[in-house]
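Peer 1: sharing a model that was predicted from the sequence below.
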Amino acid sequence: MASLMSQRHELESHLEQAVRLQSPVLRLPSELLSSVFVMGIMDIEEENPVMVSTLMLVCRYWSEVALNTPILWAKISVSPHDSLDKARRKLERSKSCPLDVAINFGPRMDYATSVTEQIIHAMDLIRPAIWRTKSFRLSVPNRPQAHAALLRCQEDAPLLETLSIRIFHSMQDDHYSSPPLPLFNGHTPRLQSCSLTSFNFGWDHTLVSRLRVLKLGGYFNNFTPSAHILLDILRQCPGLEEFALRNVSNVDSDLCVVRSNEFDSPPLPKTVHLRQLRKVSFYYAGIDLTRQLMGQISFPNLESLELCYLENVTPVLQLLYSQALTRLPLSHLRIETCLFNEMKFVNLLRRLPSLVALELVDVEDASSNLLKGFSSSQPWICPRLEALTIDGCTALDWDSLRTFIESRLPANPHAYARYHNSPMSITSSASATAAAHARSKAHQVPRKGPQNVFLGPQRLRTIDVTRCNQISKEMVQWLRMYVADVKCEPAKGVWGEPIMP
């Protein structure tokens, strides 16, 4: 009986295995299954660390396939939540696959000694694999820790494409001003994106040349770069597509006056032509430095511009107007906590027919005259405008805002059928023919021709009236009748409580 029972169990196990082998998934070749894993995990925008381990728990075959797929282990992360042992396992399993390395320790200064030790151990672990590192991101509390880590980055990095160095606390570490050069032995032929925050690299051109994305920030006092230095760097990046300058102090007023005078009479060296530049952002970078840079750059393909905390930006608006006289396909403009001449701003907007999104945040000079200009049809200002933000702009009155919204409504309601989300919203007939006809009308692309010139401006899709105390609840309800997306959050008090108008 015991022999028969064992034979029965053996037969059942063979039958179960045979049934499982009939599954199409289990019959997939390991190479194809590995590709499925890669597409399923790498296509996720936010990294999901549970995904790989979950796949490995399905069965032994899947676990073996996942372990033998190096790209699944190519993201190496060291942080308070990611241990060195985990990074070591991933490093071994990634074999010779290009790596994405991230060493991330927040701004907390509580355990400075232990954090420094973890950073050093992490760099000692990653150092032999620098030659196959595709992206390297370092975020540390202070400058000594950054230098301790970067002193271990002296090998060539032939595959490095993205470099990000962020130092949270940099005001107290002036004795670490000398850069640990040359980084990566000065050999980064594929470097395209570079983001440096409070890291003093001596403004070495070998590190910031031939870039497509350049972001600089967190330079104060004596470490603030001059316009000449920045222009020399930009001149080394003729294919630059994105440039950001953030939190750069301009404390020496005497030098600022001299630079301003130099800008007005004898101009700086020849203009830097950046034909591929698409996005520019200046955030607390000083109006003098911003004006000098914008005055010496040619940007015929600029699509996005952000001007934040720059005091009076009227000179910059004049430079934009001069560029718009030839070519300026600007589609997104954001101005935050700045002053400007409203008439000159309106004149600039008249030269920006391609503008789609306009963001004004805490702008006191934005009055009702601005919205009245948008409402005028002689000719239409920014006819393609679809998103408007007037966050904290309390000088605008309700009448001008209502007139602006009404002026952007189509005279023919069928002219904007594309705003309907589905055919069900525009048909009540149960007929399949009617539904198909409505679906074809909803997806129909309008033909380009002379008749499109007289269609008028685009209908507003989004409006943000956050912290506009002059806008009541009833007014917000009226806006929601004519605008698809209305954002409205009341102003908040000291303790975060809403302050109702």
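Peer 2: Yes, it's here.
Peer 1: for the rest of this, base every contact and every neighbour count on C-alpha atoms.
Peer 2: Will do.
Peer 1: how far does the helix or strand encompassing Lys441 sit from the chain's center?
Peer 2: Assigned by DSSP states H and E, Lys441 belongs to helix 432-442. Distance of helix 432-442 from its chain centroid, counting by C-alpha atoms, centre = their mean, to the nearest Å, is 38 Å.
Peer 1: buried residues in it, which are they?
Peer 2: Going by neighbour count (16 or more other C-alpha atoms under 10 Å), the buried part of helix 432-442 is 435, 438-439, 442.
Peer 1: out of those, which is nearest to Val346?
Peer 2: Closest approach between the buried residues of helix 432-442 and Val346, by C-alpha to C-alpha: Ala442, at 35.0 Å.
Peer 1: now the strands for the stretch 401-501 of the chain?
Peer 2: Taking DSSP state E, counting those that start in this stretch, the strands of the stretch 401-501 of the chain run over residues 462-464, 485-487, 491-492, 498-499.
Peer 1: and the third one, what does it pack onto?
Peer 2: By that I understand strand 491-492. In terms of contacts (3 or more C-alpha pairs under 8 Å, 6 or more residues apart in numbering; DSSP states H and E), strand 491-492 is packed against strand 498-499.
Peer 1: so how far is the strand it packs on from its chain's centroid?
Peer 2: Here strand 498-499 is found 30 Å from its chain centre; the criterion is C-alpha atoms, centre = their mean.
Peer 1: re the thing from before, just the closest of the buried residues of helix 432-442 to Glu303, please.
Peer 2: Nearest to Glu303, judged by C-alpha to C-alpha, of those is Ala442 at 28.7 Å.
Peer 1: go through the strands of the stretch 401-501 of the chain and pick out the most buried.
Peer 2: For those, the largest average neighbour count (mean count of other C-alpha atoms under 10 Å) is found in strand 462-464, namely a mean of 20.
Peer 1: in addition, the following structure is provided for comparison:
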Amino acid sequence: MASLLKNSALTVAPENSDAFKTPLRFTIGHVISRLKTFLSIELATLFSLSTATMAGDPPDFGAMYDADLKQRTAQLMRENPGISPEAAVKKAEAVLRANNPFIPPTHGCPVNDLPPELLAHIFQLGRKMDEEDDDEYDEYDEGVGLQDEWTDEEDGDSDADEEEEEEDEDVHMESPEKRTTALPEAAMPPDDSDEDEEEEADAPDLAFQVLVSHVCHAWREIALGTHTLWTTLQFGSHLNVEKAQAWLERAQGLPLDIYIDCTTVHGPDHDAEDEEMPPPTIPQQIAAAAAGFGIVLSFTSTATPDDAPQPEEPQPQPCIPLEDLIIIMDMITPHVQQWRLLEITVNYYSYMYEVLKRLALCPAAPLLEELGLYSYDETEEYETFQPADLATPFLPFHGIAPRLNNVALWGVHLAWDESLSLLQGLRELELAYHAKDVRPSFAALRAILDASPEIELLSLCLSGTTGDMEPFEVPSLRSLVLCYLESEYAKPFMRAVALPTLQELTLDLQEEDYTEFVTQLATPPPGETRSLLSKLTTLKLSGLPCSKTAAELVMSQLSGLQRIDLNAAAEEELRFFELLQQVEVGKPVYCPKLDTLRIAGVDGAAVRKLVAARKAAAAPVTRVLVSNRDFVDPKDEKWLRANVDELEFFEPSDSEEEVVDADDEMDEDDGS
């Protein structure tokens, strides 16, 4: 395997070559990308060969070589009519041997001369790039990958036979937002021009640090000795205790980032040992997405009459069962002094209850900086917490986590008054989906904010406080998110809080008329001459039902706005989009400093009209982001690319899709 790298993946350019004119990160990035490609292909090849051997059909390498030699010799003779058969054979042999990954290069390999420190740095960059790719393109994996069957034998180094073999598998986990399913190959257009990508798609999906540790003895020693490569533990499929323990040991006491995802991802009939599950069909994916899951449930192709009795749908099961979650928690809690990040996502509060019980028993978490506890338990009861027998509040880490600065609690409540020692010095705080009887008191939230003088983001989503509110100020807050709040709570909250440095406001308010709330936002606070809206540089609107007059009042206040994100699928939000392109003689254009527009819910023709209108009014939009669910005619796309500096298409969030789907359903009902 190492010979493959030595032949093609890593070469060192002379100092006077053009390669040294490129930034090191860029050059190494290309090396790492090629390195992972070649390693993945090599692993896929070896896996295929081992599978064929175990099946009783070992490959005949001699016959394969003879066939390749014959084919290349014939090709050389066709291309060079004057060449003799002997010369053609000799030349073909030289080419085959030069590009054979199983034959070491005859002139050595420059990568062997790199100091271990540089290789370790390259490995760390490779891991970072690998994680960045996962964040952007992560496709849900049922948790049974080739790595679960791979044995950790050192390949490519004949001198390493006596070395002790270690298990070297990855520990899986995906973050809460990552639940997409790859399209089956049949649904994708063939691309014969890029064989490398096709081969890479079939390769085992191992973590970068695992790949490099399989190359040779020297690389393995460097990888295992670079402890920062093993500090991220991701639990998102079927538990393998030995793998997790191996990574914990390799981290050697360094700070750990731990992700545990227990959300529902497959049906109860899923067989964890079945690696031959066919890829989902397009209808299956559409049906799964419509059902609110980023996964594929079990479907049958047998049609039944509409009036026939329908079998009860099986309840989906979490990818990590409760007993495995308990094992994971019991395995990682002895290392609580190493935790830097802890993110746990569940679908059922009974899971989170077990987590909270164990966090309450943990001693101090001296290195913990980020804590995210997400419970997606579906309920429509927000007056009192359900189930009532699990309502007991806990205090994690005995209230001691001195470095904690980012906290997200979705559907998870704490012993708020006792948690003041824990929730201090924060930079970001997210509170979401709390029943009214388990929300913090106004006094508790104010104490948390007062004890966090550098807090920059506060998010309240179907959450908030209880009790009477008194005026207070959060001078450091830069970003405020208000979602699904009742008007009767939002108005007194915004009346009480003073936010002198607020720059970004996100509003997703539904099912009420928020005209009074909007008017309040556009009115300068007592003793001030400017409203909160006039100071904003970014406004994100996904829901704000209000009158047309109120919408105009909002837009008139946004004199310093540079970016606006709009979900304009609903009529109320469409008003704001239309006002952006409104140009009247003798009147200033709304949002004169606007340069970035992110829009969902309108087609390309409407976006083109807005861009043209603002360009004519000398208030041009230079960057446009359009939802990839909205239709954009190729002509409109071409025009937009010619008239803005940057045009991008983005994947809308779940909430944006929900609004669009609901709007489509209403249109269908109206047309029926």
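Peer 2: Ah, there it is. As the structure is a prediction and not an experimental result, all values here were calculated from the model.
Peer 1: sorry, back to before: need the strands of the stretch 401-501 of structure 1 in CSV (columns: distance to Val65 of structure 1).
Peer 2: Converted to CSV, the strands of the stretch 401-501 of structure 1 look like this (distance: least, C-alpha to C-alpha, whole Å):
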stretch, distance to Val65 of structure 1
strand 462-464, 47
strand 485-487, 46
strand 491-492, 53
strand 498-499, 54
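Peer 1: so for Val25 of structure 1, which of the ones you listed sits nearest?
Peer 2: strand 485-487 (43.8 Å).
Peer 1: with structure 2 superposed, average distance for the closest one?
Peer 2: For strand 485-487 of structure 1, the mean deviation from structure 2 after alignment is 6.0 Å (mean C-alpha distance after the TM-score superposition for structure 1).
Peer 1: the spatially closest residue to Cys256 of structure 1 that is not a sequence neighbour: what secondary structure?
Peer 2: Take Cys256 of structure 1 and drop its neighbours on the chain: the residue closest to it by C-alpha to C-alpha, 6 or more residues apart in numbering is Asp288, 6.5 Å away. Three-state call for Asp288 of structure 1 (DSSP: H, G, I helix; E, B strand; the rest coil): helix.
Peer 1: aligned partner of Asp288 of structure 1 in structure 2?
Peer 2: Here Asp288 of structure 1 is matched to Glu488 in structure 2, going by TM-score structural alignment.
Peer 1: then Lys134 of structure 1?
Peer 2: Taking TM-score structural alignment, the alignment pairs Lys134 of structure 1 with Arg340 from structure 2.
Peer 1: confirm that that match sits in a strand.
Peer 2: Yes: counting by three-state DSSP, Arg340 of structure 2 is found in a strand.
Peer 1: correct me, but it touches Asp257?
Peer 2: Yes: assessed by C-alpha atoms under 8 Å, Arg340 of structure 2 is found in contact with Asp257 at 5.6 Å.
Peer 1: give me every residue that touches Gln458 of structure 1.
Peer 2: 383-386, 408-409 (C-alpha atoms under 8 Å, 6 or more residues apart in numbering).
Peer 1: of those, closest to Arg60 of structure 1?
Peer 2: Glu386 (53.2 Å).
Peer 1: skip the chain neighbours and tell me the closest residue to whatever residue of structure 2 lines up with that closest one.
Peer 2: Residue correspondence, TM-score structural alignment: Glu386 of structure 1 in this structure matches Asp595 in structure 2. Closest residue to Asp595 of structure 2 apart from its sequence neighbours, by C-alpha to C-alpha, 6+ apart: Val621 at 4.3 Å.
Peer 1: counterpart of that neighbour over in structure 1?
Peer 2: Taking TM-score structural alignment for the superposition, Val621 of structure 2 sits opposite Arg459 in structure 1.
Peer 1: against Phe199 of structure 1, how distant is its match?
Peer 2: Between Arg459 of structure 1 and Phe199 of structure 1 the computed distance is 45 Å (C-alpha to C-alpha, to the nearest Å).
Peer 1: comparing those two, which residue is more hemmed in?
Peer 2: Phe199 (26 against 22; other C-alpha atoms under 10 Å).
Peer 1: next, count neighbours for Ala484 of structure 1.
Peer 2: For Ala484 of structure 1, the neighbour count with other C-alpha under 10 Å is 14.
Peer 1: these two touch, right, it and Val476?
Peer 2: No: counting by C-alpha under 8 Å, Ala484 of structure 1 does not reach Val476; the two are 12.0 Å apart.
Peer 1: just give the nearest non-adjacent residue to Leu356 of structure 2, would you?
Peer 2: Of all residues not flanking Leu356 of structure 2 in the chain, Phe394 sits nearest, at 6.4 Å (C-alpha to C-alpha, 6+ apart).
Peer 1: which residues sit in contact with whatever residue of structure 1 lines up with that neighbour?
Peer 2: Residue pairing (TM-score structural alignment): Phe394 of structure 2 is matched to Pro180 of structure 1. Shown in contact with Pro180 of structure 1 (C-alpha under 8 Å, 6+ apart): 147, 150-151, 201.
Peer 1: tell me, of the residues you listed, which are also contacts in structure 2.
Peer 2: Retained in structure 2 by both residues aligned by TM-score structural alignment, their matches' C-alpha atoms under 8 Å are the following of the contacts of Pro180 of structure 1: 150-151, 201.
Peer 1: among those, which lie within strands?
Peer 2: The strands in this structure, assigned by DSSP state E, contain none of the kept ones among the contacts of Pro180 of structure 1.
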